[in-house]
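K.L.:
what would the 3D arrangement of this be:
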Amino acid sequence: MVKVGFIVCPQCGDMTWETKDFVAVQKGAGVFRDLGPAAVVGCIACAGCPGKRVVDRAKLLIKCGADIIAMSSCMSSTDSDENACPYYERILEELSKQLRSTIIIDCRNGVGA
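P.N.:
You can find the predicted model right below:
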């Protein structure tokens, strides 16, 4: 079974993203549909703006068994611009560049559940 680790925003006060993201992974829904049902191995904060130590944090998830790193929907919220991470693009780029052998999922297009 494929294992997913999430990068989350430490400032995100609304925790409903966990239910939505985790259910989507378990069902293989939304941006996770190509994976089929998968398991969540954990989630870890980026360490604060502007994504301090995000690559090191992603490596911890990989060490815990994550095959895929996903940016949580709390960071890419389309419901309100004030909730979206202003460093989202930069963080995605850095993860993709430094973790070339790991799949990085961009949840901006909707997690769905």
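
K.L.:
switch to C-alpha atoms for all contacts and neighbour counts from now on
P.N.:
OK.

K.L.:
do you know how far the nearest residue to G36 once chain neighbours are set aside is from D79?
P.N.:
Spatial nearest neighbour of G36, chain neighbours left out: G28 (4.3 Å); criterion: C-alpha to C-alpha, 6 or more residues apart in numbering. Using C-alpha to C-alpha, to the nearest Å, G28 is found at 22 Å from D79.

K.L.:
could you also give me the structure for this next sequence, so I can compare it with the first?
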Amino acid sequence: MKLGIIRCMQTEDFCPGTADFQAIREKTGVFSQVTEEIILIGFINCGGCPAKKSVLRARELIRRGADTIAFASCIQKGTPIGYPCPFAKKMKDLIISDLPDNIRFLDNTH
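P.N.:
Below is the predicted model of the structure:
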């Protein structure tokens, strides 16, 4: 799996992605059923509210080799600040509708 992760721009000032990287390394959370090697292609934020840049960022991750796009848990679960993105559903729908058929989408890294 060649993975690109999109995270919340609002949390990046205080969250270095440690739990995301641990979930990849230990194959927990959304990665628990992944049997292949996971190669991280990129870790990027959504572009800020209202996430208009997220589709372009997903496209760029794919252009750079990602075959899977994942939302970091901060987007839909609101971790670690307890505030889920109010644009998460719309952002997810837009990205999924734009993805080529051969690209996987995963929710909540950990």
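
K.L.:
after superposition, what is the TM-score?
P.N.:
The TM-score (TM-score structural alignment, normalised by the length of the second structure) is 0.84; 107 aligned residues with a C-alpha RMSD of 2.0 Å.

K.L.:
okay, Q26 of the first structure and C49 of the first structure: tell me how far apart.
P.N.:
Separation of Q26 of the first structure from C49 of the first structure (C-alpha to C-alpha): 29 Å.

K.L.:
the two: who's more crowded?
P.N.:
For Q26 of the first structure and C49, the more surrounded residue by other C-alpha atoms under 10 Å is Q26, and the numbers stand at 19 against 14.

K.L.:
identify the residues contacting the more buried one.
P.N.:
By C-alpha atoms under 8 Å, 6 or more residues apart in numbering, Q26 of the first structure lies in contact with P37, A38, A39, V40.

K.L.:
just the helices in the second structure please.
P.N.:
Applying DSSP state H to the second structure gives helices spanning 18-26, 54-63, 73-76, 88-98.

K.L.:
would you mind giving the ones you listed as CSV with distance to I44 of the second structure added?
P.N.:
Rendered in CSV, the data for these read as follows (distance: least, C-alpha to C-alpha, whole Å):
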stretch, distance to I44 of the second structure
helix 18-26, 12
helix 54-63, 8
helix 73-76, 12
helix 88-98, 14
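
K.L.:
winner for burial among those?
P.N.:
Comparing the helices of the second structure by mean neighbour count (mean count of other C-alpha atoms under 10 Å), helix 73-76 comes out on top with a mean of 26.

K.L.:
mean deviation, that helix versus the first structure?
P.N.:
Helix 73-76 of the second structure differs from its equivalent in the first structure by a mean of 1.6 Å after superposition (mean C-alpha distance after the TM-score superposition for the first structure).

K.L.:
does anything pack onto that helix? Which helices or strands?
P.N.:
Contact here means 3 or more C-alpha pairs under 8 Å, 6 or more residues apart in numbering; DSSP states H and E; on that basis helix 73-76 of the second structure packs against strand 2-7.

K.L.:
ok, residues contacting the strand it packs on?
P.N.:
By C-alpha under 8 Å, 6+ apart, the surrounding residues in contact with strand 2-7 of the second structure are 38-46, 54, 57-58, 61-62, 65-75.
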